[in-house]
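Novice: Sharing a model prediction with you, sequence too.
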Amino acid sequence: MSSSEKNTLHDLLNNDSFIAWVMSNFKTNDGYWSSFEADLNKSEKAVFNKAVNILKKLKTLNIDDYKSNLSEDFIKKQYDKLIDDYNTTVVKKSKVFKLNSLLKYAAVLVLLISIAGLVFFTNQSNKNLASNLVETNYNPSELLLQTPDNKYYVISNVKAESLLDENGVKVNIDTEGISFMYTENSKSVDDAKYRVIVPKDKKYLVTLIDSTNVELNSNTTITFTNSVNTKERHIDLEGEAFFDVTHDEKRPFIVQSSDLKIQVLGTEFNVSNYKANGYTSTTLIDGSINVSNQQGESKIIKPGSQAKLLHNQGHLIVKKVNVQEAVSWTTNRMIFENETLENIIQKLNVWYPEKFILNDENIKKYRFTGTLKKQNDLTHFLQMLKYTQGISYQINDDEVTLFFE
């Protein structure tokens, strides 16, 4: 094998995208690597196939044989042995084993050993997660995951867990979010639904099976499946979420709220669907979306615009808006631009559990412009009302009364 072929082999074995392609049975990143393979000549194709076979071989390694013996020498020997098994020529061993070389070998071997040993980690994680099993979804202060077998797990304090669901989908959970990944044993079941439930005063990131990121605001629930065989990707939303959708022109992404249907191919947008607000809105950051109501009215929304549907009306209203105001919650802020106190209180109810009582109807009409940071407690906002507008407040347990003195 020539030096250039050796370099190509090592490059492939240290390419995250290539590894993911092989490990997913040629599903992940398939468009790129299938095209890449088709353009290779005969000798390049031989090297390419050797890299594929080496990764397949690594998948068969037994985790019990390696999990306590990952020394530098062991890692390099195993890596070299695998290449020798396919009659390739490895670089002659030098007296000094450089750190960057170690990292190259270790990156491939450790990553693939961990995947080969997925069942081991799954068994351990299931034991830990089982202790978080609850009987119902009524846990108003906890983050909850509902699995396709209709079990509810508290995931608020899960620091780092990996498990396989009953359909072979790998689920990674930590304090910041949850992600779903296909494995070689995954089955695509169209009606196997997951539900993530976020309580007040929390946010959570969900990475779907297609790598779409969905950031959930407080008091929000999404329901979805992990199917890749359906003609469309579908999510049901209650609350508010920001979507960064992975482009797939063959499978449109659809968000269904209580009364709006938003269809996209790949873009960034926000959907707010809190019942207490009296409306559903979607604000487009980038790309293009199609919004339709239950009466069949449909509109194409462009970046910087918002479509709003009042719950007591059926007509879609589209207008230009400050998109930063719509998505400010993703950075733990609320931005108000000449907004009534009545509307502001609706937003505060997403963050804070207290109930607001207005002793004077005129208070609702007061308008404000400014920014509120989530790390500041509610008293900070109430003090601002008092000293800038003369609106006093009284706190009794979980109630806040606003009044003029």
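Specialist: Looks like it arrived, so ask away.

Novice: use CA for all of it now, contacts and neighbours both
Specialist: Will do.

Novice: Ends of stretch 205-219, what's the gap?
Specialist: Using Cα to Cα, to the nearest Å, the end-to-end distance of stretch 205-219 comes to 13 Å.

Novice: Other residues contacting it?
Specialist: The contact list for stretch 205-219, computed with Cα atoms under 8 Å, 6 or more residues apart in numbering, reads 176-182, 197-204, 226, 239-246, 329-330, 350-351.

Novice: Are any of the residues you listed buried, and if so which?
Specialist: The neighbour-count criterion (16 or more other Cα atoms under 10 Å) marks 177-182, 197-200, 202-204, 226, 239-246, 329-330, 350-351 among these as buried.

Novice: Keep only those of those residues that are in strands.
Specialist: 177-181, 197-198, 204, 239-244 (DSSP state E).

Novice: Identify the farthest-apart pair in these.
Specialist: 181 and 239 (25.1 Å; Cα to Cα).

Novice: Tell me which stretches of the stretch 251-400 of the chain form strands.
Specialist: Assigned by DSSP state E, counting those that start in this stretch, the strands in the stretch 251-400 of the chain fall at 253-256, 260-264, 268-273, 279-286, 289-293, 298-301, 305-310, 316-320, 333-340, 355-358, 367-373, 391-396, 399-404.

Novice: Kindly apply the preceding question to the stretch 1-150 of the chain instead.
Specialist: So, for the stretch 1-150 of the chain - with DSSP E, counting those that start in this stretch - the strands run 133-134, 144-146.

Novice: Adding distance to residue 164, write those out as CSV.
Specialist: As requested, the strands of the stretch 1-150 of the chain are exported to CSV (distance: least, Cα to Cα, whole Å):
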stretch, distance to residue 164
strand 133-134, 16
strand 144-146, 14
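
Novice: among those, which is the most enclosed?
Specialist: strand 144-146 (a mean of 23; mean count of other Cα atoms under 10 Å).

Novice: need the ones in strands among the buried ones among the contacts of stretch 205-219 in TSV with distance to residue 35, can you?
Specialist: As requested, those are arranged in TSV below (distance: Cα to Cα, whole Å):
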residue	distance to residue 35
177	33
178	32
179	28
180	26
181	23
197	40
198	41
204	36
239	41
240	39
241	35
242	33
243	29
244	26
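
Novice: next up, a second structure to put side by side with the first:
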Amino acid sequence: MIRHYNIEKWIAAYLLGALSAKERDELEKWIEESPENEKKFTHLLSEEKFTEQYNQYNKVDSKAAWVSFRNKTRSSAFRIEWSTFVRYAAILLLPLTVAYFFWWTPGQQKQMSQETILPGASQAVLLLQNGNRISLNAGSGNQIPVGYSSMATASEEGISYTHADNEAVDQYNTLLTPRGGEYRVTLSDGTIVHLNSASRLKYPVTFSKNKRVVHLEGEAYFNVAEDKKRPFYVVTDGLKIRQYGTSFNVNTYSSRYIDVVLVSGSIGVIPDSGKEEQELKPGQKAEFNRSLQTVSVTDIDVESYVAWNDGRFVFEDESLENIMQTLSRWYDVDIRFGSPQLRNLHFTGSVDRYETIDRILKAIAYTVDVQFDIQERTVYISK
């Protein structure tokens, strides 16, 4: 039997004229599975409110949408044409609209408490070599002594070490983000690191003349400044990533594995066990198994792994357990499942990372048929 969480994606592609031949066959098979399926499909296409919302995609002010997107992402490294973006955004967002009108009928809407939980924000703690702790947030705008005579600048874009003293190679700073936080740092060589929630990055105030080394716990997106004479290393628990100039994402949240996803350039991953370095090409993921000390490399669609860096959550056939772990860190909430079976439900969709949590939970609830209840920063999940 065809799984429900693929249907809305196929119908969205059908409406946008982007359905592949294989997907069309699958959709037709699903429609023919039962009279009820055919009725649902026909009802969707004739649903007046859905038609109104779908028609809005044809009325989008593309340039305004692009400007809004750029303002939200605040990423100077992101490059894409606005016309391509709007088309791509429609492909990602329309499945949620389909899901709402396709699976929901009057009387079936799941209730949810009205408690508002805001998304994470730009905030971190800077730990200096001497043990001093400095709180950072989006409103910071001052010069910070970070080692010897070196100074860093804190601004709305993050903290920058571009004017670091070359004598401070033995001085280390550590950037800590809490649950519900994120922060960007521009290192002394010009490398930009976007640190996700509940993460830690340790780095020298000034890199040495031979190599550039940082230590990561949690998740971060790296846009490494090119320097062919000094390789850049990201060191995690059990794994080292080497490159000279490239963009990639490292995720160490799991106790079972570490994910390294390459967006552009080339990198090598080196296990501490002494096994050979494995090189990655753009569009590939290296998964390091912590217990086996092995690395497996696969071809992937990088979007779901790096979309957080540009202000979105993209879930591709993701389990509800993994999704809720992600939301737990970003919104600083606890999660409680009513039964173990709920953890294995799957969801596909794209949502704004800066929305309140209830709007994201509603989008998921419409698709996977669960109920969310929010009480004092705890999300309870039940049927």
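Specialist: On my side now, so go ahead. Nothing here was measured: the structure is a model prediction, and the numbers come from that model.

Novice: Put one on top of the other, what's the TM-score?
Specialist: TM-score for the superposed chains, counting by TM-score structural alignment, normalised by the length of the second structure: 0.64, backed by 262 aligned residues with a Cα RMSD of 2.1 Å.

Novice: Any idea which of the strands of the stretch 1-150 of the first structure gets closest to residue 85 of the first structure?
Specialist: For the strands of the stretch 1-150 of the first structure, the distance to residue 85 of the first structure is smallest for strand 144-146, at 44.6 Å, taking Cα to Cα.

Novice: And that closest one against the second structure, how far off on average?
Specialist: Compared with the second structure after fitting, strand 144-146 of the first structure deviates on average by 0.9 Å (mean Cα distance after the TM-score superposition for the first structure).

Novice: Now do that strand: which range of the second structure does it align onto?
Specialist: Counting by TM-score structural alignment, strand 144-146 of the first structure pairs with residues 125-127 of the second structure.

Novice: And the matching stretch, how far out from the chain middle?
Specialist: Offset of stretch 125-127 of the second structure from its chain centre (Cα atoms, centre = their mean, to the nearest Å): 23 Å.

Novice: ok, and what's touching that stretch?
Specialist: Residues outside stretch 125-127 of the second structure that contact it (Cα under 8 Å, 6+ apart) are 133, 134, 135, 136, 173, 174, 175, 176, 177.

Novice: change it to 6 Å
Specialist: 133, 134, 135, 136, 173, 174, 175, 176 (Cα atoms under 6 Å, 6 or more residues apart in numbering).

Novice: Tell me which residue of the first structure matches up with residue 35 of the second structure.
Specialist: Residue 35 of the second structure maps onto nothing in the first structure when the alignment is built from TM-score structural alignment.

Novice: give me the number of residues near residue 203 of the second structure?
Specialist: Applying other Cα atoms under 10 Å, we find 21 residues neighbouring residue 203 of the second structure.

Novice: The first structure: which residue goes with residue 341 of the second structure?
Specialist: With TM-score structural alignment as the criterion, residue 341 of the second structure pairs with residue 362.

Novice: The residue nearest in space to the middle of the second structure and residue 252 of the second structure, how far apart?
Specialist: Most central in the second structure under Cα atoms, centre = their mean is residue 308, positioned 2.6 Å from the mean C-alpha point. Distance of residue 308 of the second structure to residue 252 of the second structure, computed by Cα to Cα: 15 Å.

Novice: do residue 15 of the second structure as well
Specialist: 38 Å.

Novice: Which one of the two is surrounded by more residues?
Specialist: For residue 15 of the second structure versus residue 252, neighbours defined as other Cα under 10 Å are more numerous around residue 252 (20 against 14).

Novice: what's the counterpart of the more buried one in the first structure?
Specialist: With TM-score structural alignment as the criterion, residue 252 of the second structure pairs with residue 273.

Novice: Quick one: the strands of the stretch 251-400 of the first structure as CSV, columns for distance to residue 34 of the first structure too.
Specialist: Converted to CSV, these look like this (distance: least, Cα to Cα, whole Å):
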stretch, distance to residue 34 of the first structure
strand 253-256, 24
strand 260-264, 26
strand 268-273, 28
strand 279-286, 29
strand 289-293, 30
strand 298-301, 34
strand 305-310, 38
strand 316-320, 42
strand 333-340, 44
strand 355-358, 57
strand 367-373, 48
strand 391-396, 64
strand 399-404, 61
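
Novice: quick revisit: so which of the strands of the stretch 1-150 of the first structure gets nearest residue 341 of the first structure?
Specialist: Across the strands of the stretch 1-150 of the first structure, residue 341 of the first structure has its closest neighbour in strand 144-146 (31.8 Å, Cα to Cα).

Novice: Buried ones in the next helix or strand after the closest one, by neighbour count?
Specialist: Next helix or strand after strand 144-146 of the first structure toward the C-terminus (DSSP states H and E): strand 152-154. For strand 152-154 of the first structure, burial by neighbour count (16+ other Cα under 10 Å) applies to 152, 153, 154.
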